[in-house]
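>>> how does the following fold in three dimensions:
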Amino acid sequence: MPQSTPLHVVTGKGGTGKTTVAAALAMSLAGKGKKVLLCEVEGRQGIAQLFDVPPLPYEERQIAVGLGGGEVYALAIDPESALLEYLAMYYRLGRAGKALDKFGIIDFATTIAPGVRDVLLTGKVYEAARRRDGKKFSYDAVIMDAPPTGRITRFLNVNSEVAGLAKVGPIRRQADSIMEMMRSPQTHVHLVTVLEEMPVQETIDGIAELTSERLPVGHVILNLVRPSLVSAGTRDALLDGSLTAAQVEASLGRVGLEPSAAPDLIQGGLAHLERQRLQDAQRTILQECGAPLVELPLLGEGVDLGALFELAEQLGGLA
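Model prediction:
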């Protein structure tokens, strides 16, 4: 019997759209009628901006309903609030904990001991994933919009982070329990990338680091993939030079457009083919990493709730 609800950890290099992917995954699961908790741990309020809702407090709040009737709840986890909750839960320091907060001691503690900070952040996710309403889990899935790929292994591997800080006691026990969940079959760490050299290399390095720490790699999500804008015949003609400026000028003239734009159109077409070639090369590299790939298209109009529904359809296979 599973000890927790499925946990999807979404990471990626900055600028690859990991928050958008995490939100789209939540909408995909809600589209299957599931109750989902979407958590963020970086204090950016990216989820609130995507769903066009007020800034999220430190409490679980419904922010969307899926096409299949499922619900998306969101939670912004900050270490100070998590530590206050922790002190009240384990040490019964209700008012005393708030007094410490006024003196800045809590902020000081989470700054000098980043390992403890990560235990508090992941610990709140752990509690939500294990929480039950009677015999059922409170949520059908928990999704974490996690730190970037370069920090994800250290963030999730809380055991090593607290090893020098807490050999015994509640923090040590909580770290052990969190690691048990992080390494369970119920957890999936998805890596978001774009098809460019640096993000792809960081993704490959992230997979190697996660694997070395026995953390479960899920899917690699190729985001912002540019579609091909030319037919196979036009592509071949551009590459072999058989498509001339004169031919393009004649075509433009027939439809009432300015013929002088022909050279720029040919150069733009060649630049587009080069971008496609680079995309294809990076995709081939990622296909060799062993993790399953999912592609999400570049949406020219930006990301709103409608775009999240569109992306959600592409992520149906992740759960």
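
>>> CA atoms for contacts and neighbours, from now on please.
OK.

>>> and the helices in the stretch 1-150 of the chain, which stretches?
Using DSSP state H, counting those that start in this stretch, the helices assigned to the stretch 1-150 of the chain run over residues 18-30, 46-51, 79-90, 94-102, 105-112, 114-130, 149-156.

>>> a markdown table for those, including distance to Ile143?
Output for the helices of the stretch 1-150 of the chain, formatted as a markdown table (distance: least, Cα to Cα, whole Å):
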| stretch | distance to Ile143 |
| --- | --- |
| helix 18-30 | 7 |
| helix 46-51 | 12 |
| helix 79-90 | 18 |
| helix 94-102 | 29 |
| helix 105-112 | 24 |
| helix 114-130 | 9 |
| helix 149-156 | 14 |
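
>>> and this one, please, so the two structures can be compared:
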Amino acid sequence: MTNDWAKARLHVVTGKGGTGKTTVASALALALAARPGRVLLSEVEGRQGISQTFDVPPLGTEETRILRLATGGEVIGLSVDAKAALLEYLQLFYKLGRAGKLLEKFGAIDFATTIAPGVRDVLLIGKIYEANRRRRDGRHKGEGPLAYDALVLDAPPTGRIGRFLSVNSEVADLARMGPIHSQAGAITQLLESERTVVHFVTLLEEMPVQETLESIAELRAKGLRPGAIVVNMVRAPLLDDAALEQARAGRLHKPSLRTQLSEAGVTVTAELVDGLIAEARDHALRVDLEREQLALLEGTGLPIVTLPALSQGVDSGSVHELAGMLVDQGMAS
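Okay, the predicted model is just below:
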């Protein structure tokens, strides 16, 4: 795969619900850590999808090592919480200390993080922004290696990703000056730079593909950089092209089907043969639909990465397997 995000450090992963977004984000973090490198894998929706994927205790608001690879790479997990981020922000910029805790006690923190969703998103992304610029000595300025070689964000779904990443416009009317305004501008600069890329996870189905196409167009219009399209849960056709053509037209050879079923020790009935022919036709139409959707995705000009459907489901072992596939297809080279 050829891509133009060689300088990217922040990999944002989005996708319609049910497409396996968290699984792909987790696999990408593993693939980047295998370089080797130290990778921060974050989520912002509070679903604890990362901990479930890796079968580790629920993540908190502190950065916690999920695993260390034999190559020396590490994946660090973080569940970003808007309330905790706001308290940290108030302490950092306004030195509120115990006063911040009093604000939380009286409900002011909950009010601030729910009544102004744009500010909430600034706080969520702000935590990622801070981790991106932090150095290993804990400082944000000066010389020295960065705390993380790469960051992967399990972001909100495609239906909300454009607004989520447009933090500067979201807070423009709420904070025209001051630290919040300054931080929003700095975050936007990071998101629009070559250091950030947005990957899309989809299935070869009409609704996820349509949302993917709309999100790609939206992000491009906003000056953000789409990365790869990860087509997840791909199943290879059960029939070759010649058999698919026959199945599509309902012209599969019944005597041959009967012979093959008999040789397999199956009791052959007319109903069974007719049922198999109907299922084969449905399968051929499904393959046609998937190929049409793939052609639409290819029309974006973005690199296409494919991951297979896992018959045994997703666990920490299969995520390693998927990570290897991402490496093989150049997504973490």
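
>>> whatever residue of the first structure lines up with Ala116 of the second structure: neighbouring residues, count only.
Counting by TM-score structural alignment, Ala116 of the second structure corresponds to Ala113 in the first structure. Ala113 of the first structure has 13 neighbours, counted by other Cα atoms under 10 Å.

>>> distance of Ala113 of the first structure relative to Tyr91 of the first structure?
With distances taken as Cα to Cα, to the nearest Å, Ala113 of the first structure is found 19 Å from Tyr91 of the first structure.

>>> please name the nearest non-neighbouring residue to Ala27 of the second structure.
What sits nearest to Ala27 of the second structure in space, not counting adjacent residues and going by Cα to Cα, 6 or more residues apart in numbering, is Ala323, at 4.4 Å.

>>> could you tell me the angle between the helix or strand harbouring that neighbour and helix 21-33?
Element membership for Ala323 of the second structure (DSSP states H and E) is helix 316-328. Interaxial angle of helix 316-328 of the second structure relative to helix 21-33 (axes from the mean of the first three to the mean of the last three Cα atoms, to 10 degrees): 60 degrees.

>>> how about the contacts made by the aligned partner of Glu211 of the second structure in the first structure?
Counting by TM-score structural alignment, Glu211 of the second structure corresponds to Glu202 in the first structure. Contacts of Glu202 of the first structure were listed using Cα atoms under 8 Å, 6 or more residues apart in numbering, and they are Lys13, Thr149, Gly150.

>>> how much does the helix or strand that contains Glu202 of the first structure stray from the second structure?
Taking DSSP H and E as the criterion, Glu202 of the first structure maps to helix 197-212. Following superposition, helix 197-212 of the first structure is found to deviate from the second structure by 1.0 Å on average (mean Cα distance after the TM-score superposition for the first structure).

>>> Ala242 of the second structure versus Asp282 of the second structure, what's the distance?
15 Å.

>>> centre of the chain versus stretch 155-163 of the first structure, how much separation?
Averaging C-alpha positions (Cα atoms, centre = their mean, to the nearest Å) puts stretch 155-163 of the first structure 21 Å from its chain's average.

>>> brain fart, stretch 134-141 of the first structure
So, by Cα atoms, centre = their mean, the centroid of stretch 134-141 of the first structure is 23 Å from its chain's centroid.

>>> would you mind measuring the gap between the ends of that stretch?
17 Å.

>>> go through that stretch and flag the buried ones.
Phe137, Ser138, Tyr139, Asp140, Ala141 (16 or more other Cα atoms under 10 Å).

>>> can you redo those residues as JSON lines with distance to Leu210 of the first structure?
Output for those, formatted as JSON lines (distance: Cα to Cα, whole Å):
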{"residue": "Phe137", "distance to Leu210 of the first structure": "27"}
{"residue": "Ser138", "distance to Leu210 of the first structure": "28"}
{"residue": "Tyr139", "distance to Leu210 of the first structure": "26"}
{"residue": "Asp140", "distance to Leu210 of the first structure": "25"}
{"residue": "Ala141", "distance to Leu210 of the first structure": "21"}
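
>>> let me know the closest of those residues to Val41 of the first structure.
Ala141 (16.9 Å; Cα to Cα).

>>> measure the aligned residue in the second structure for Arg154 of the first structure to Val56 of the second structure for me?
The alignment partner of Arg154 of the first structure in the second structure, by TM-score structural alignment, is Arg163. As for Arg163 of the second structure, its distance to Val56 of the second structure is 31 Å (criterion: Cα to Cα).

>>> looking at the two, which one has more neighbours?
Applying other Cα under 10 Å to Arg163 of the second structure and Val56 shows that Arg163 carries more neighbours, namely 19 against 13.

>>> how near is that one to Ala155 of the second structure?
For Arg163 of the second structure, the distance to Ala155 of the second structure - Cα to Cα - is 12 Å.

>>> counting by contacts, list what the longest helix that the first structure contains packs against.
Scanning the first structure for the longest helix, with DSSP state H as the assignment, gives helix 262-287. Secondary-structure packing of helix 262-287 of the first structure (3 or more Cα pairs under 8 Å, 6 or more residues apart in numbering; DSSP states H and E): helix 197-212, helix 232-240, helix 245-254.

>>> returning to what we had before: what about the aligned partner of the residue nearest to Ala27 of the second structure in the first structure, how many neighbours?
Pairing criterion TM-score structural alignment: the partner of Ala323 of the second structure within the first structure is identified as Ala312. Neighbour count for Ala312 of the first structure, taken as other Cα under 10 Å: 24.
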